[in-house]
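Peer 1: dropping a prediction and its sequence here:
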Amino acid sequence: MEHGDVGYLLQYFQKKLVENPTFYHAYKMDDEDQITNVFWVDASMLIDYECFGDVISLDSTYCTNTSHRPLAVFSGFNHHRKAVIFGAALLYEETTESYKWLLETFLEAHKQKMPQTVFTDQAQAMAKALGEVMPGSYHDLCVVPAVFSYHDSFSSSSSVTSLNRAKAVKKRCGGGAIEKWCGREVVVRRR
């Protein structure tokens, strides 16, 4: 991350900490004293995780910032089936070491409360880190069908087309179970 970006981010975190002392943030530095990974949770994320953190999803497939750094988001659902966020991070790179730091920091922020189940994509580095940091948590793969574009996969109103897509995805993804998650087809494979 560029020095100016980091400076603004740390100023923002300090401001949030003054506004609410339960705001939590952490960062990791490399050998050259450069910030590599940044993690944060606010008060609502802490409360939501305490109440709804038994089953979470960790997704780092977003690369929307100008530095193309992975944005990792811990999320889940509340009792109204609304998506909630339990934490977020910007990572320098997607390595096992980065994910271990992220998971350890996540647990530190949430008072070492382990989720029962963690849904992830197929990232090998993430899976390895999960096995080391959260060995008691069940790890499931949740693969949103990348075989099709988002628009093609989820916008069709035809149930026959949807069923055919589900069968094609199941065949391509090694026979994983097709399930409905918030009205969208997902493939779930257990590790």
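Peer 2: Yep, that arrived. Computed from a predicted structure; not experimentally measured. Residues are numbered from 1 along each chain as shown.

Peer 1: all contacts plus neighbour counts: C-alpha atoms, from now on.
Peer 2: Noted.

Peer 1: the chain: strands as residue ranges?
Peer 2: Assigned by DSSP state E, the strands in the chain fall at 24-29, 35-41, 55-62, 71-77, 83-90, 117-120, 138-143, 177-181, 184-190.

Peer 1: and the contacts of the fourth one?
Peer 2: I take that to be strand 71-77. Outside of strand 71-77, the residues within contact range by CA atoms under 8 Å, 6 or more residues apart in numbering are 52-53, 55-64, 83-91.

Peer 1: residue 49 against residue 86, yeah?
Peer 2: Yes. Residue 49 is within contact range of residue 86, at 5.6 Å (criterion: CA atoms under 8 Å).

Peer 1: center of the protein, which residue is that?
Peer 2: The residue lying closest to the centre of the chain (CA atoms, centre = their mean) is residue 58, at 2.4 Å.

Peer 1: list the contacts of that one.
Peer 2: 72-75, 118-121.

Peer 1: what of residue 43?
Peer 2: 20, 22-23.

Peer 1: same thing but at 7 Å, please
Peer 2: 22-23 (CA atoms under 7 Å, 6 or more residues apart in numbering).

Peer 1: what separates it from residue 25, distance-wise?
Peer 2: For residue 43, the distance to residue 25 (CA to CA, to the nearest Å) stands at 11 Å.

Peer 1: give me the contacts around the longest helix along the chain.
Peer 2: Longest helix of the chain, by residue count under DSSP state H: helix 3-19. Residues outside helix 3-19 that contact it (CA under 7 Å, 6+ apart) are residue 23.

Peer 1: that helix to strand 24-29, inter-axis angle?
Peer 2: Relative orientation of helix 3-19 versus strand 24-29 (axes from the mean of the first three to the mean of the last three CA atoms, to 10 degrees): 150 degrees.

Peer 1: might one say that residue 119 is in contact with residue 142?
Peer 2: Yes. Contact criterion CA atoms under 7 Å: residue 119 and residue 142 qualify, at 5.7 Å.

Peer 1: circling back: give me the distance from the longest helix of the chain to the chain's centre.
Peer 2: A distance of 22 Å separates the centroid of the chain from that of helix 3-19, by CA atoms, centre = their mean, to the nearest Å.

Peer 1: put this next to the first one:
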Amino acid sequence: MFVENLIGRKDTCISFYIYFIVDENKCLAGVFWSDLICIKNYILCGEVLSADATYGTNKYDMVFVPFTGVDHHKRCIIFGAGLIGDKSIECYTWMFKTFLEAMGGRQPRIIITDQDKSMKSVVPEVFKESTHRLCMWHIMKKLREKVSYQLFQDEDFKTRLNRCVCNNQLEPDEFEEQWGKIMTDYQLVEHKWFSDLYVLREQWIPAYFKDVSMSGLMRVTSRSESENSFFDRFLTPHLTLVEFWVCYESALEAQRLKQSKLNSENKHSEIPRKTKSNLEVHASEIVAECDDNDVKLLIEKMRDIRLDIISNRSVLANKKDKMKEIENYVGCKIPEKLVIHVPKNPKNKGRTKGKRIESQMLKALKKRAKEKRDIINLIGIVFPEYNNFKAFCTINNIVVLQEHNKLY
């Protein structure tokens, strides 16, 4: 019934792609599907691809493998999806080859997966033009089960580990130094899991591929969590394949509806600017008039310039060397002293108590209160018998209120 629904979709929509295989018992062993919108999204945003096989889907224990990426709104989008009977090398090989066939043989620049051993051996064989990286979120998610309960509850340990692992500003030697201190301080030098991760450090630590754009798929934990929560809405073990397909279609339509709303908002709204410089205003006007190919060409040229700068940059050991490199790149030295000019129109904000510059309104209120006090004191001098009475004065008249009588 499930395969029949997919075949029926193919009959009504020529651009819908479906391919499935059966085993020797004529049972479904694998199926992959994608439509025209998914393929178009892959052509536009498929430089970084995420293949996640950590989802259990239904009562038949088939593995759900979604192929996802990040669109121009920095939101996750689906390029295609499939089901396989198990996590064997044969199933992964068939799934990845079918995906590439559906996408016209176009390989991603980077593919990100979990630590599955079978997948790790298949990716280099199928995605020969792609760089393989491991998902940091899946690795750090295993921390709870790999360390003791007491160590996992240690906030200082988790803070130091996250700062070491997730900091993309560190150089490789700085990362290795911090990692070694953490392993020594918490007696984890002989820990097998951490030792294995250290061997694989070049595949998941940002310090080793700072020059590679990952589209946030690997480094941003919140994006991986949102992606998992999106699929968890329709991945429950009691669903049949038909029920799974209906839930998948509903979730996919909701995702595309959200993307359409964001596209409409961007089209009819002005891009917020970070500065008021004429250069940024002029650049935003040019980009708004360009088509997708022009913008893509601009991004590629900027990426080439960035890679050229990074390739010519030497590996620096300390902050002094970094400061010297900045000075050489800018073309001038950092001044030892800074000359601060006194502003012509000083602001009130930031002054200490008692030294704050009074505003014109505050001066007027104080002057008005002083005039009232002078008038009340004058009434007390002229009419001593009314010293104990309350007085109220306004700008144009004076009214003295007595406890039982009125004075005009």
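Peer 2: Arrived safely. Please read all numbers here as calculations on a predicted model, not as lab measurements.

Peer 1: TM-score for this pair?
Peer 2: TM-score for the superposed chains, counting by TM-score structural alignment, normalised by the length of structure 1: 0.78, backed by 170 aligned residues with a CA RMSD of 2.7 Å.

Peer 1: ok, back up a step: can I get the buried ones among the contacts of strand 71-77 of structure 1 as something I can paste into ChimeraX?
Peer 2: Those of the contacts of strand 71-77 of structure 1 that count as buried under 16 or more other CA atoms under 10 Å are selected in ChimeraX with:
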select :52,53,55,56,57,58,59,60,84,85,86,87,88,89,90,91
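
Peer 1: give me the stretch of structure 1 that the biggest helix by length in structure 2 matches.
Peer 2: Longest helix of structure 2, by residue count under DSSP H: helix 241-267. Alignment of helix 241-267 of structure 2 against structure 1: no match, by TM-score structural alignment.

Peer 1: list the buried residues in that helix.
Peer 2: 241, 244-245, 247-248, 251-252, 255, 259.

Peer 1: tell me the one of those residues nearest residue 300 of structure 2?
Peer 2: Set against residue 300 of structure 2, the nearest of the buried residues of helix 241-267 of structure 2 by CA to CA is residue 259 (24.2 Å).

Peer 1: burial check on the residue nearest to the closest one when sequence neighbours are not counted, number of neighbours?
Peer 2: Leaving aside its sequence neighbours, residue 259 of structure 2 sits nearest to residue 73 (CA to CA, 6 or more residues apart in numbering; 7.9 Å). Counted with other CA atoms under 10 Å, residues neighbouring residue 73 of structure 2 total 11.

Peer 1: just residue 282 of structure 2 next, same as before
Peer 2: 10.

Peer 1: that one matches what in structure 1?
Peer 2: By TM-score structural alignment, residue 282 of structure 2 lines up with nothing at all.

Peer 1: and the residue nearest to the centre of structure 1, what's its match in structure 2?
Peer 2: Checking TM-score structural alignment: residue 58 of structure 1 goes with residue 51.

Peer 1: residue at max distance from the center of structure 1?
Peer 2: residue 160 (31.7 Å).

Peer 1: ok, back up a step: report the separation between the match of residue 58 of structure 1 and residue 323 of structure 2.
Peer 2: Counting by CA to CA, the separation of residue 51 of structure 2 from residue 323 of structure 2 is 40 Å.

Peer 1: also residue 90 of structure 2?
Peer 2: Residue 90 of structure 2 is 52 Å from residue 323 of structure 2, by CA to CA.

Peer 1: same thing with residue 183 of structure 2?
Peer 2: 30 Å.

Peer 1: next: residue 118 of structure 2.
Peer 2: 45 Å.

Peer 1: kindly report the same for residue 124 of structure 2.
Peer 2: Distance of residue 124 of structure 2 to residue 323 of structure 2, computed by CA to CA: 40 Å.

Peer 1: what's the answer for residue 105 of structure 2, then?
Peer 2: Taken as CA to CA, the span from residue 105 of structure 2 to residue 323 of structure 2 is 45 Å.

Peer 1: against structure 1, where does stretch 64-84 of structure 2 fall?
Peer 2: Using TM-score structural alignment, stretch 64-84 of structure 2 pairs with 71-91 in structure 1.

Peer 1: off-centre distance for that stretch?
Peer 2: Chain-centre distance of stretch 71-91 of structure 1: 7 Å, with CA atoms, centre = their mean.

Peer 1: before we move on, what about stretch 77-96 of structure 1?
Peer 2: 4 Å.

Peer 1: which residue in structure 2 aligns with residue 20 of structure 1?
Peer 2: In structure 2, residue 20 of structure 1 lands on residue 13 (TM-score structural alignment).

Peer 1: can you check residue 10 of structure 1 too?
Peer 2: Counting by TM-score structural alignment, residue 10 of structure 1 corresponds to residue 3 in structure 2.

Peer 1: then residue 102 of structure 1?
Peer 2: So, by TM-score structural alignment, residue 102 of structure 1 is matched to residue 95.

Peer 1: okay, now its match: neighbour count?
Peer 2: Using other CA under 10 Å: residue 95 of structure 2 sits among 22 other residues.

Peer 1: next one: residue 204 of structure 2
Peer 2: Count around residue 204 of structure 2 with other CA under 10 Å applied: 23.

Peer 1: enumerate every residue touching it.
Peer 2: Applying CA under 7 Å, 6+ apart, the residues near residue 204 of structure 2 are 133-136.

Peer 1: could you dump the residues you listed into JSON lines with neighbour count and distance to residue 197 of structure 2 added?
Peer 2: Output for the contacts of residue 204 of structure 2, formatted as JSON lines (neighbours: other CA atoms under 10 Å; distance: CA to CA, whole Å):
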{"residue": "133", "neighbour count": "22", "distance to residue 197 of structure 2": "13"}
{"residue": "134", "neighbour count": "22", "distance to residue 197 of structure 2": "11"}
{"residue": "135", "neighbour count": "25", "distance to residue 197 of structure 2": "12"}
{"residue": "136", "neighbour count": "24", "distance to residue 197 of structure 2": "11"}
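
Peer 1: shouldn't residue 27 of structure 1 be in contact with residue 38?
Peer 2: Yes. Under the criterion of CA under 7 Å, residue 27 of structure 1 makes contact with residue 38 at 4.3 Å.

Peer 1: more neighbours: which of those two?
Peer 2: residue 38 (23 against 17).

Peer 1: map that one onto structure 2.
Peer 2: Match for residue 38 of structure 1 (TM-score structural alignment): residue 31.

Peer 1: leaving out the residues flanking it, which one is nearest to that match?
Peer 2: Counting by CA to CA, 6+ apart, the residue nearest residue 31 of structure 2 is residue 20, at 4.0 Å.
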